[in-house]
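In: Build me a model from this:
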Amino acid sequence: MPASSFVDYYECMQLSPNADQETIERVYRLLAKRYHPDNPHTGDHDKFSRLTTAFRVLSNPEQRAAYDAGYEESRAAQWKLFIQADPAGGIDSDQLIRHSILSLLYTARRNNASKAGVGILHLEDLLSCPQHLMEFHIWYMKSKGWIVRTDTGELAITAEGVDEFTSGERHFVKDRLLPPGRQGREEAES
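Out: Below you'll find the predicted structure:
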């Protein structure tokens, strides 16, 4: 699965890679209602099509197993391309490294809030960025209170870090939020 054609079906369905079949089906029903082209308020043909493709793969045990086999490798390759986007260095490169670290830690926290730590070696591997180049950024983000070192020595994002990461529109996909006042009704419908 080449990184350039990789589609993250788990991200498309807003799921953890550990999601069970029941969760996949429940989330699909909820998102399908939102993005179905017949929905006059939030319908989106492209998103609905991607969602349906993701559901077909993740809900079929054989297809999901084949997808999962290349999932981690493709995600790692995607992050390496992302972090190498600005080889010139400088402030833009620094911001890219900090954003990348926060992004990975945010995803880890969102996928498992109680065990949200990511080891420095794993960050090194995913970002293709040596530890000595991340030390300054880790120091900076720890000083700002955006990340902490867990009891196991891993790094985890804090509530302040989540606020920082999601504060810019470029970081947060707002169309994935339920419209105000709709949360209770959609949860009750599913």
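
In: switch to C-alpha atoms for all contacts and neighbour counts from now on
Out: Noted.

In: can you confirm Pro17 is in a strand?
Out: No - looking at Pro17 with DSSP: H, G, I helix; E, B strand; the rest coil, it is coil, so not inside a strand.

In: do you know how far it is from Tyr67?
Out: The spacing between Pro17 and Tyr67, counted by C-alpha to C-alpha, to the nearest Å, is 11 Å.

In: So for those two, which sits in the more crowded spot?
Out: A count of neighbours by other C-alpha atoms under 10 Å puts Tyr67 above the other of Pro17 and Tyr67, at 16 against 13.

In: ok, the more buried one - contacts?
Out: Contact partners of Tyr67, counting by C-alpha atoms under 8 Å, 6 or more residues apart in numbering, are Val57.

In: To compare with the earlier structure, here is another sequence to fold:
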Amino acid sequence: MTTDTDFIDYYEVLQISPRAELETIKRVFKLLAVRVHPDNPVTGDAEQFRRLKEAYETLSDPSRREVYDLALGERAQEPLPVFEMSDFSAGVDGEMNRRVGILCLLYNSRRANEDKPGLSLMELENLMGFPREHLAFAVWYLRNRQYVTTGESSDIVITSEGIDYLESNLPTSRVAYKLLKGAEKGTTRTSDTDEPPVPSPAGGERRRGPRVVQ
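Out: Model (predicted):
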């Protein structure tokens, strides 16, 4: 049985929708495997390849996928652990980080699912563990800045401006790094997420990067 610290979201690893058909799973795996295979001298990544192969072997087997989907469905009812960080507590800092968190969730959704690129307000509530009243201001702000828009069925969808903003601030945002980098490894549903790399300043002393993207 997997624990909260080792459960991997295989759909995130393959960057596909949970509704993806077998042919899509095979095609995506083949393309990504070439890129991250350890024999690739430029982009090879043994750990990422291991996760990718594990994801493919599970999702390409109908019986294993059915069991896995049940386990994933149970976890889908709970907020992502990253949103339990103090970064999202009340106050101005928490408000700014909630905006970044929303953008990250929409970014991951847009990248993985072309048929349903957005998320409903209820889905954001479930993923973040905040009532919609605590998300309304953040969503209004993101719409006003044209970082998000309204898609089909009133879903909230990230725009190209929102993507550019998020990617440009990735190196300095702890929240964005955990959610976006975590999605690459399928670990957004675990409490074991990475911290952004912080370059050592002159003199060799390490310091933490900013916690909030303004």
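
In: helix, strand or coil for the most centrally placed residue in structure 1?
Out: When structure 1 is reduced to its mean C-alpha position, the nearest residue by C-alpha atoms, centre = their mean turns out to be Thr107, at 4.6 Å. Taking three-state DSSP as the rule, one finds Thr107 of structure 1 in the helix state.

In: In structure 2, what residue corresponds to it?
Out: In structure 2, the residue matched to Thr107 of structure 1 (TM-score structural alignment) is Asn108.

In: What does Glu160 of structure 1 correspond to in structure 2?
Out: Counting by TM-score structural alignment, Glu160 of structure 1 corresponds to Glu161 in structure 2.

In: count of neighbours near Tyr165 of structure 2?
Out: Number of residues near Tyr165 of structure 2 (other C-alpha under 10 Å) recorded here: 14.

In: Look up how far Ile102 of structure 2 lies from it.
Out: 13 Å.

In: Could you do Glu184 of structure 2 as well?
Out: For Glu184 of structure 2, the distance to Ile102 of structure 2 - C-alpha to C-alpha - is 17 Å.

In: Between the two, tell me which one has more neighbours.
Out: Ile102 (23 against 18).

In: Check whether the more buried one really touches Leu124, as I assumed.
Out: Yes - counting by C-alpha atoms under 8 Å, Leu124 is a contact partner of Ile102 of structure 2 at 7.3 Å.

In: The match of Thr107 of structure 1 reaches Gly182, doesn't it?
Out: No - the pair Asn108 of structure 2 / Gly182 is not scored as a contact, 10.2 Å apart, by C-alpha under 8 Å.

In: So for the host helix or strand of Leu51 of structure 1, what gets flagged as buried?
Out: Counting by DSSP states H and E, the element that carries Leu51 of structure 1 is helix 45-59. Buried residues in helix 45-59 of structure 1, defined by neighbour count with 16 or more other C-alpha atoms under 10 Å: Lys47, Phe48, Leu51, Thr52, Ala54, Phe55, Val57, Leu58, Ser59.

In: right, and the secondary structure at Asp6 of structure 2 would be what?
Out: Per three-state DSSP, Asp6 of structure 2 ends up coil.

In: which SSE is Thr149 of structure 2 in?
Out: Using DSSP H and E, Thr149 of structure 2 sits within strand 148-150.

In: In terms of secondary structure, what does that strand contact?
Out: Applying 3 or more C-alpha pairs under 8 Å, 6 or more residues apart in numbering; DSSP states H and E, one finds that strand 148-150 of structure 2 contacts helix 132-144, strand 156-158.
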